[in-house]
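Engineer: This is the structure alone, sequence omitted:
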């Protein structure tokens, strides 16, 4: 698995579906729904099935061997 890349966000929190797109881990919101519902996304090493899961700085999201860490507010 790759090293986690820091991805800065605009607020204190971000929803999982939005973060996947921001981090370029997926192409679209509809793809987010599909990969999350299929159990392909992990947050902090646990499978996450909620697209609206609130992520905070320091959380690590993994999908298909790629990892992105929620960075601080830009």
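Structural biologist: Arrived safely, thanks for sending. Everything quoted here is computed from the prediction, not taken from an experiment.

Engineer: CA only for contacts and neighbour counts going forward, please
Structural biologist: Fine.

Engineer: Just the buried positions in the strand ranked longest in the chain, please.
Structural biologist: Criterion DSSP state E: the longest strand present in the chain is strand 66-73. By 16 or more other Cα atoms under 10 Å, the buried positions in strand 66-73 come out as 67-72.

Engineer: Let's have the residues you listed in JSON lines, adding distance to residue 8.
Structural biologist: JSON lines is the format used below for the buried residues of strand 66-73 (distance: Cα to Cα, whole Å):
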{"residue": "67", "distance to residue 8": "14"}
{"residue": "68", "distance to residue 8": "10"}
{"residue": "69", "distance to residue 8": "9"}
{"residue": "70", "distance to residue 8": "6"}
{"residue": "71", "distance to residue 8": "4"}
{"residue": "72", "distance to residue 8": "5"}
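
Engineer: Put this next to the previous one:
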């Protein structure tokens, strides 16, 4: 399990937690197709994160 803001940092989409917070609060992130505004949202393997028409699946980085 990983938090949404940590996942964004791990992917390199943002460099800091502050940047992640702004991206999420501004409505630029969807989790499983639903707008997510909580940066502490806990993600599990298989969750799909969409940012600017790019989709990433939790767990991809471990494969």
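Structural biologist: Looks like it arrived, so ask away. None of the values given here were measured: they were computed from a predicted structure.

Engineer: thinking again about what came up before, check the buried residues of strand 66-73 of the first structure against residue 19 of the first structure and report the nearest one.
Structural biologist: Nearest to residue 19 of the first structure among the buried residues of strand 66-73 of the first structure is residue 70, at 8.0 Å by Cα to Cα.

Engineer: Grab the nearest non-local neighbour of that closest one.
Structural biologist: Among residues not flanking residue 70 of the first structure along the chain, residue 57 sits closest, at 4.7 Å (Cα to Cα, 6 or more residues apart in numbering).

Engineer: ok, now residue 5 of the first structure?
Structural biologist: residue 68 (4.6 Å).

Engineer: Could I get the full set of helices for the second structure?
Structural biologist: Using DSSP state H, the helices of the second structure run over 4-11, 17-25.

Engineer: how about residue 6 of the second structure, what's its match in the first structure?
Structural biologist: Aligning on TM-score structural alignment places residue 6 of the second structure opposite residue 18 in the first structure.

Engineer: For burial, what's the neighbour tally of that match?
Structural biologist: Residue 18 of the first structure sits with 18 neighbouring residues when counted by other Cα atoms under 10 Å.

Engineer: tell me the contacts of it?
Structural biologist: When contacts are counted by Cα atoms under 8 Å, 6 or more residues apart in numbering, residue 18 of the first structure touches residue 29.

Engineer: so residue 21 of the first structure touches residue 27, yeah?
Structural biologist: Yes. Using Cα atoms under 8 Å, residue 21 of the first structure is in contact with residue 27, at 6.3 Å.

Engineer: I appreciate the help and will end here.
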